[in-house]
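J.: Below are the sequence and a predicted model; questions follow.
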Amino acid sequence: MEVENHTEHSGFLLLGLSGDLKLQPLLFGLFLSMYLVTMLGNLLIILVITSDSHLHTPMYFFLSILSFVDICFVSTTIPKMLVNIHTHSRDISYRGCLTQVYFFMIFAGMDNFLLTAMAYDHFVAICHPLHYMVIMNPRLCILLVLISWFIIFWVASIHILLIMRLTFSIVTEIPHFCEVTQIFKVACSDTLINNIYLYVTTALVGVAPVAGILYSYSQIVFSLMKMSSTANKLKAFSTCGSHLCVVFFFYGTAFGVYLSSAVTHSSQSSSIASVMYTVVTPMLNPFIYTLRNKDVKGALERLLSRAASSLCWIVDLRTKWTL
């Protein structure tokens, strides 16, 4: 097999979900719609939280950062996918592929850390309510976000440096989009060091946050069992309900991606699982937090009411000027 060094490698071929030309308009419309819904939904969450003083709390601070990360997450893969579908092209440059890998790891890792921070916030609110404002102060919240960015920045940067050591064949096909595990599979050189580093960072960025979430909710369950008031139990459960749904979708689809790639060799099933992980979950997050959260729904209603009042004022002003 003819092999080129990475410095001479021009790019990769993204196979996509389907090679059938008749399905391309349908796929383009579907992904464009999902992308726009994801962007608008998460931007609306950010706007509602920043514009309403009632939502200036640690939980909604983390939620606004999560919405921003989800916007960046879908923007890492979907625009390139839409361009390829529209132009009937499957090419992606070597640098473009590494860039996609880098930002995919950045934002997927940030999702992990933010969901863990939100679980810790719920744990403090329910298990230590009297000390909540002291523990979850603005300085700690900002520090948690900055530490998360710092860790995932170095994790992703070292991954990219290790990938740049690899060599690939002249024609290299990748099932859906550039992801670190897919890059390792198509590499022609030894990936032992890459895989070792992948396992270590997966424990740091993946397993440790999951363990933190499980610990937080185990303590929450124990606290709920000690509560005598049913109303307090229901209130505490409703507080955690939206976060639990997001955690379920995020980790459920993430495990589905890796289980599907490990159990089956079908690129199509792996691609569908990856779409669920990278597109569907960020799209559903705004709906979950809006539909299940009274505070967000109330803030959204107030925002829409102010927007409607401003619009009516502008219309009345224009009417007076025309008269």
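T.: Received, thanks. Numbers count the residues shown, from 1 in each chain.
J.: Please count neighbours and contacts with C-alpha atoms only from this point.
T.: Will do.
J.: Which residue is the nearest non-sequential neighbour of the residue nearest in space to the middle of the chain?
T.: Central residue of the chain (CA atoms, centre = their mean): Asp70, 4.1 Å from the mean position. Residue nearest to Asp70 in three dimensions, not counting chain neighbours: Pro282, with 5.4 Å by CA to CA, 6 or more residues apart in numbering.
J.: The one you found: which element?
T.: Assigned by DSSP states H and E, Pro282 belongs to helix 281-291.
J.: Show me what that helix is packed up against.
T.: With contacts taken as 3 or more CA pairs under 8 Å, 6 or more residues apart in numbering; DSSP states H and E, helix 281-291 sits against helix 24-51, helix 58-87, helix 230-263, helix 294-322.
J.: Do you have the helices of the stretch 101-250 of the chain handy? List them.
T.: With DSSP state H, counting those that start in this stretch, the ranges of helices along the stretch 101-250 of the chain come out as 132-135, 138-163, 180-186, 192-202, 208-226, 230-263.
J.: Give me the residues contacting stretch 305-318.
T.: For stretch 305-318, contacts defined as CA atoms under 8 Å, 6 or more residues apart in numbering pick out no residues.
J.: quick one: buried residues of it?
T.: For stretch 305-318, the neighbour count (16 or more other CA atoms under 10 Å) marks no residue as buried.
J.: The structure to be compared is supplied as follows:
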Amino acid sequence: MKLRFSPPSVTTLVQEVPRLVAWRRRIEGAARKGVVFWDESLPLSWLAEIPGSRPLPAGESCKRWHVLEAALTHLAAARLPRTGSVIAVGGGATCDLTAMAASLYRRGVDLILAPTTLLSVIDAGVGGKTAVDLEESGRLLKNFAGSFHPAREVWICPEVLVTLSERERRSGVGELLKMLWISRQRADLEGISAWIREGRIARGFWRQVRQALAAKVRIVERDPLDRKGIRAALNYGHTVGHAMESLAGGKLSHGEAVAWGMWVESALVDRKFAQEVRQALQFLDFADPRSVLAGDRADWEFALEGDKKSDGKKISLKVATGRGLREVRKTPAQIADAARAFL
């Protein structure tokens, strides 16, 4: 006996909403038949006025099991029907946690994402993955558990990104560079630098954001559930980057960690291209991460062993080189040694 099980596919509508007032109107309208979760650090006081909305902790502290439980309890108390929607307003952590809650509540309800950072626009906003972290023995395992739950709609508002701090803008650039490099597109470092310094969204810069989004959509459509190895390219920089986030104890943002993770991972196979990565990061004033990294070789190995691309012995990496993507398999110990040598 065989049971052919094919869950219905989901089409995600990604829309640019140029004006903040229109973006706000959409969120408030969706809240009439849904529940809004928002990043408590956002400078948008009107979110707290939405009936039934709930703030979430800022940053990575949002992605904890007790926060997930509280979110599910809030949805249950709101009596949200299966036909309702869950709306996330915030950065990557807010989107990840809210998406996981939406995937679990009543075995899945519609999700709407309103990302508020460049990083979440490119990373969490498109892709369908959800996640929570696990704390074990005082150490953090990034994205230890999660599900696939694509959003029904994603609302991107450039005017919201103007409110970001310089560090948040730089963090988002880490993911932007990743997408440009794995799709072999040239990064306009001058335009990107202007965005980081001034927060002004020039036409050329936004064109690169659109190119990065289009590249990610092409990859995700070919491998939506991360089963074919195609989507592994999106993890470029993340194996080392996630380990760095854990070892830095919150002193490195996700984008900063991924940026330096790309340098280390490329150096495993192409020192010349890795040097280009390093020069780009230095040009964009990415701070040297060594001062905030704590831990010895065993700590590095522990952080790397939790990587989802590990088969128990080796970790498969797809890294950008001067000749395109290349796959490499290394043990956690080998990656740890390389990271410690470079960092």
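T.: Perfect, thanks for sending it. Note that this is a predicted model, so its numbers are computed, not measured.
J.: what's the TM between chain one and chain two?
T.: Remark: TM-score between the superposed chains equals 0.27 [TM-score structural alignment, normalised by the length of structure 1]; 142 aligned residues with a CA RMSD of 6.2 Å.
J.: Report the contact partners of the residue nearest to the centre of structure 1.
T.: Asp70 of structure 1 makes contact with 42, 107, 111, 282, according to CA under 8 Å, 6+ apart.
J.: Just give the number of residues close to the last one.
T.: Close neighbours of Pro282 of structure 1, defined as other CA atoms under 10 Å, add up to 30.
J.: after the host helix or strand of Val173 of structure 2, next one along is what?
T.: Taking DSSP H and E as the criterion, Val173 of structure 2 maps to helix 166-182. Following helix 166-182 of structure 2 in sequence order, the next helix or strand is helix 189-198 (DSSP H and E).
J.: For the following helix or strand past that next one, buried residues please.
T.: Per DSSP H and E, helix 189-198 of structure 2 leads on to helix 203-222 as the next helix or strand towards the C-terminus. By neighbour count on 16+ other CA under 10 Å, the buried set for helix 203-222 of structure 2 is 205, 208-209, 211-213, 215-216, 219-220.
J.: ranges for the strands of structure 2?
T.: All strands of structure 2, identified by DSSP state E, fall at 13-16, 34-39, 54-56, 85-90, 110-115, 132-136, 139-145, 153-156, 315-321, 324-330.
J.: Any idea which of these gets closest to Lys272 of structure 2?
T.: Lys272 of structure 2 lies closest to strand 315-321 among those, at 8.4 Å (CA to CA).
J.: who does that closest one touch, helix- and strand-wise?
T.: Judged by 3+ CA pairs under 8 Å, 6+ apart, the packing partners of strand 315-321 of structure 2 are helix 166-182, helix 254-267, strand 324-330.
J.: quick one: it to helix 166-182, angle?
T.: 90 degrees (axes from the mean of the first three to the mean of the last three CA atoms, to 10 degrees).
J.: How much space separates the closest residue to Glu327 of structure 2 other than its chain neighbours from Leu176 of structure 2?
T.: In this structure, Glu327 of structure 2 finds its nearest non-sequential neighbour in Lys318, 4.4 Å apart by CA to CA, 6+ apart. Separation of Lys318 of structure 2 from Leu176 of structure 2 (CA to CA, to the nearest Å): 17 Å.
J.: what's around Asp26 of structure 2, how many residues?
T.: For the record, residue 26 of structure 2 is Arg, not Asp. Here the count is done by other CA under 10 Å, and Arg26 of structure 2 has 14 residues near it.
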